[in-house]
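1. got a predicted model here, sequence first, then my questions.
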Amino acid sequence: MGSFLEEFGAKELWQAHDRIFNHAMSYIRSMCLKCAIELGIADIIHSHGKPITLSQLETELRIPPARSACFRRLMRLLVHLEYFSQISESENEKTLFGLTAMSALIMKEKVEGLSPLFLLIMDQALLSPWQSVGRWLKGDEARTPFGVAHGKDIFDVTKQNPELNSLLQAGMASDARLVVQVLTRECGDVFQGLRSLVDVGGGTGTMAMAIAEAYPQLKCTVFDLPHVVAPLVGNSKVEVVGGDMFESIPPADAVLLKWVLHDWSDAECVRILQRCKEAIPSKEEGGKVVIVEMVLNVDDSPPELAETQLLFDLHMMANTSGKQRSEAEWGKLFKSAGFSDYTLKPFAELTFRH
C-alpha cells in the first residue's frame, strides 16, 4: 500500500491537516466566548451607546497596558467569529467595535441575554466528563461520563453543590426568558381555552410567571424538585409545588415540559409522559401536554445548524442519560406513553393529546 501522499495528494492532505488543527483548537472559540461574557465586553459597548474604540474599551474594562496587545488579539478572533463588528474610519484612522446579533445575546443586562446558559455549558463541571469519553465508550460503566467524572449524576451533584445549582437554574431561566417570548408570540394558540397549567421542571418559575402574565385566565404551577423551588414564593396567579415528576404531577388542564425530556433515557421519558397523561383531562376535555424541545433533523438542515444539533446531542450524552431525538423517535415515545397523536410546530414545539 502506498503512502497517504500518493493516495490523497499533497493538497488534499494539507487541507485535511488544516481542518484537523481547526477542530483540535475549537475549544479556544468556546473559551474566548466565556472570556467575553465574563469581561462584559458586549455590555460595555451597549452602555457606550455607539461603536467604541479599542482604547476606550480597554479603559472601561480596566485592561492594564501590559495586556493591551493580548486583548487586541482576543478581539480580533471575536470579530472574526462575528460576536462584534469592526468598522474602520479612514478619515481619522480609528477602528471602532460595535454589536452584532450574537453579541446582543451575550449581554448580561438584557432580558433576552443567554450569557448564564452559555456559562453553564462552558463550566468546568460539564467539560471535565469529556476527558474520559473515549474510555467510557469502551467500558461497561452504567453511569454517564458526568457520573464517572463526578461520582454522581448531574442532578445529585447540583442538589449538593449550591454554586453549580445556581448556575444551572440561572442558565435555564435565561433561556426561558427568550423562549417564552417566542412561544407566546408564535404558538400562543396552544394556551387558548386552558384554565390551568403546570410547568414541570419549572426551575425558577420564569416560564410560568411569564405565561401567567400573558394569559390572565391561566392558573399556573411551578413544579420541580423541593430543593429547586424552596427559594420561590408563589402568588395569586402562580403556585409553587415541590415533588418528583417520576412519581406524580399536580393535576392541570395542560402540562408544560421545556427542555426536560432531552435529559432522560427513552424509558425514563415514557415514565414522565405517563405521569403527565395522568395529570391532565382527556383529549375530549381539552387536556394537552406542551413540549419545547429540539427535533433532530440533520439531513434537511443547513450545515451549521446540523452541526449544532449533533453537538447538542453529544452534550446530552456526556452529561445526562438523555439525547436529542428525531420526529420518529419522539413519535415512538408518545405512542409508548399511551398518547394517540401529536402536532409538530416550527418552533420545535410539540403538543399532543390522549
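-> Okay, I see it.
2. hey, let's count contacts and neighbours off CA atoms from now on
-> Fine.
3. tell me the contacts of the nearest residue to Cys269 once chain neighbours are set aside?
-> Distances taken as Cα to Cα, 6 or more residues apart in numbering place Leu261 nearest to Cys269, at 5.9 Å, with adjacent residues excluded. By Cα atoms under 8 Å, 6 or more residues apart in numbering, the contact list for Leu261 reads 269, 293, 322.
4. how many neighbours does the last one have?
-> So that's Gly322. 22 (other Cα atoms under 10 Å).
5. what about it, distance to Asp313?
-> 8 Å (Cα to Cα, to the nearest Å).
6. what do you get for Gly205?
-> 26 Å.
7. which one's more surrounded, these two?
-> Gly205 (27 against 18).
8. would you map the strands across the stretch 201-350 of the chain?
-> Here the stretch 201-350 of the chain has its strands, by DSSP state E, counting those that start in this stretch, at 219-224, 238-242, 254-258, 288-292, 295-296, 325-326, 341-345, 349-353.
9. adding another structure so you can compare the two:
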Amino acid sequence: MTSNNGRSASESFKAQALVYRHMFSILDSMCLKWIIDSRIPNIIHDHGKPITLLELVSVLKIPSTKVERIHVFMCYMAYIGYFDITKVRIHGDNDGSNQEEEKEAFALTAASELLIKGTENPCIAPLVEFVMDPLISDSFNYLSKWFSDENRRLYEIISGTPWWEFLDKNPRLLGLFNDAMASDSQMIKLALKDHNIAFEGVETIVDVGGGTGTTAQIFSEKFPELKYIVFDLPQVVKNLKGCNNLSFVGGDMFESIPKADAILLKSVLHNWSDDNCIQILKNCKDAVKILRKDKKGKIIILETVINEEQDEPEITRLKFLMNINMQIIHGKERREEEWKNIFHEAGLYDYKIFSFTGYLSLIEIYP
C-alpha cells in the first residue's frame, strides 16, 4: 500500500510520528521548567531519600484534584531521565498492625542533581530559567521574520535594540543572564580535575571576556599560585573587586589584551564572525609572553568542536542545536577544519584539541 506521494503508508506514519514528536517536544522544555520552578529536585534532595507521590504533593501543597496529574508528569520526567522510579518501604499503621508496605518513589538522577539550588555542587538551573524565560523563548517564534531581514539579529528585530542594550534595559533579564553564565561555568570544576596539566608552568593568565569572574573564581581557588586577570569591557568589570590572586581589568579585546603566560577564551569566539575571531586571536598572540628562551606561553580556548563522526549522537545533536542558537545571535559553532582555518589566518599553526566537557573541547594553541 502506497500513499499519494509514492511512499508506503508505514513511511508516512513514521514521518507523522516524527513531526508530532517535535511539535510536542516543547513540553519537554516546559516540564523541565516546571520541576525547577517547583523546586522538585531540592525537595527530593532535602527529603534525604526517594520521595513518594503523596509526600511530594504534600510539600508542593497540590490540590487533591491534581495529584494524579502530578504522577503523570513525574513518570514522564522519569522516562526521559530526570528521575528514577524505585520502591521504598512505608510503615502502614492505619489498622494498628504497623506493617510495612512498598510504595513507588522518585529518586534523583545525575540530570536532576544538576538542578539542585543552594549547594556547593554545580547547578545549571539558572541557565534553564534564562533560556526558558518568555522574553527569550518567545523570540524563537520569529525565525521566519529573522531570515527575511538582511542584517539584524533576532533580538534586534523583536526589541528594536541590540542584544546587550536589550539586556541593559531589562535588569531582571540581565540578572538571569549573569546567573546563567555563572551556573554554566560551574561545570568547569568537574572538567578541571582531568586537565590540570594544561595550566602547569603557567604563572599568569588573562581570561578574555571573563565577565563577572565566575570562571576566574574557580581557577583562582583551584590554582592559588596562579595570577588570574579577568579582562572584559570597562562597564562589565567597573564595580568588581578582586582578591589576592585575582584582579579585574577593563578594555577592548579588539584593540589589545594584557600580556600573560596564557590567554583563556571560554565560549567567546563562538559569538563572533571568522574575521572578528582572527583579530581577537592576533591580539592574543601578541599578548602571550615568552616563558623561557625560545618558548612562549599558550592560548587556551574552551569551545564546541562539531565532529559527528566521533561524538555520540546526542552530543552531536546538542552541538547542532547550539549552532542554531548561535546563528540566531550572530555567532556560530565550528568544525575542526573551520577552527584550523581561523588559526592559520591569525598566524597560529600549532594546536591540539582535547575533550573537556560533554560538548566543550579544550584547544591549546602554541604561538
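-> Good, I have the coordinates. Being a predicted model, the structure only gives us computed values, none of them experimental.
10. tm score of chain vs chain?
-> After superposition, the two chains reach a TM-score of 0.92 (TM-score structural alignment, normalised by the length of the first structure), with 350 aligned residues with a Cα RMSD of 2.1 Å.
11. tabulate the contacts of Leu261 of the first structure (JSON lines), appending distance to Thr59 of the first structure.
-> Output for the contacts of Leu261 of the first structure, formatted as JSON lines (distance: Cα to Cα, whole Å):
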{"residue": "Cys269", "distance to Thr59 of the first structure": "51"}
{"residue": "Glu293", "distance to Thr59 of the first structure": "42"}
{"residue": "Gly322", "distance to Thr59 of the first structure": "45"}
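12. follow-up on the earlier one: and the strands of the stretch 201-350 of the first structure as CSV, adding mean neighbour count?
-> Shown next, in CSV, are the strands of the stretch 201-350 of the first structure (neighbours: other Cα atoms under 10 Å):
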stretch, mean neighbour count
strand 219-224, 26
strand 238-242, 20
strand 254-258, 24
strand 288-292, 22
strand 295-296, 21
strand 325-326, 17
strand 341-345, 13
strand 349-353, 19
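13. Serialize these to a markdown table and add fields for distance to Cys70 of the first structure.
-> Output for these, formatted as a markdown table (distance: least, Cα to Cα, whole Å):
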| stretch | distance to Cys70 of the first structure |
| --- | --- |
| strand 219-224 | 44 |
| strand 238-242 | 48 |
| strand 254-258 | 40 |
| strand 288-292 | 41 |
| strand 295-296 | 39 |
| strand 325-326 | 42 |
| strand 341-345 | 46 |
| strand 349-353 | 43 |
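14. among the ones you listed, which comes closest to Arg62 of the first structure?
-> strand 254-258 (39.6 Å; Cα to Cα).
15. tell me which residues are up against that closest one.
-> With Cα under 8 Å, 6+ apart as the criterion, strand 254-258 of the first structure contacts 194, 196-202, 276, 279-280, 287-293.
16. relative to strand 219-224, how tilted is that strand?
-> With axes from the mean of the first three to the mean of the last three Cα atoms, to 10 degrees applied, the angle from strand 254-258 of the first structure to strand 219-224 works out at 40 degrees.
17. matching residues in the second structure for strand 254-258 of the first structure?
-> Mapping strand 254-258 of the first structure onto the second structure (TM-score structural alignment) gives residues 262-266.
18. have a look at how far, on average, the matching stretch is from the first structure.
-> Its aligned residues in the first structure lie a mean 0.9 Å from stretch 262-266 of the second structure after superposition (mean Cα distance after the TM-score superposition for the first structure).
19. which helix runs longest in the first structure?
-> If you go by DSSP state H, the first structure has its longest helix at helix 162-186.
20. quick check: buried residues in that helix?
-> Of the residues in helix 162-186 of the first structure, 164-181, 183-184 count as buried by neighbour count, 16 or more other Cα atoms under 10 Å.
21. over to stretch 286-293 of the second structure?
-> 287-289, 291.
22. among the residues you listed, which ones are in helices?
-> Using DSSP H, those in helices are Ala287.
23. show the contacting residues for the alignment partner in the first structure of Lys319 of the second structure.
-> Superposed on the first structure with TM-score structural alignment, Lys319 of the second structure falls opposite Gln309. Contact partners of Gln309 of the first structure, counting by Cα under 8 Å, 6+ apart, are 294, 296-298, 324.
24. looking at the second structure, which of those hold up?
-> Among the contacts of Gln309 of the first structure, the contacts conserved in the second structure (both residues aligned by TM-score structural alignment, their matches' Cα atoms under 8 Å) are 294, 296, 324.
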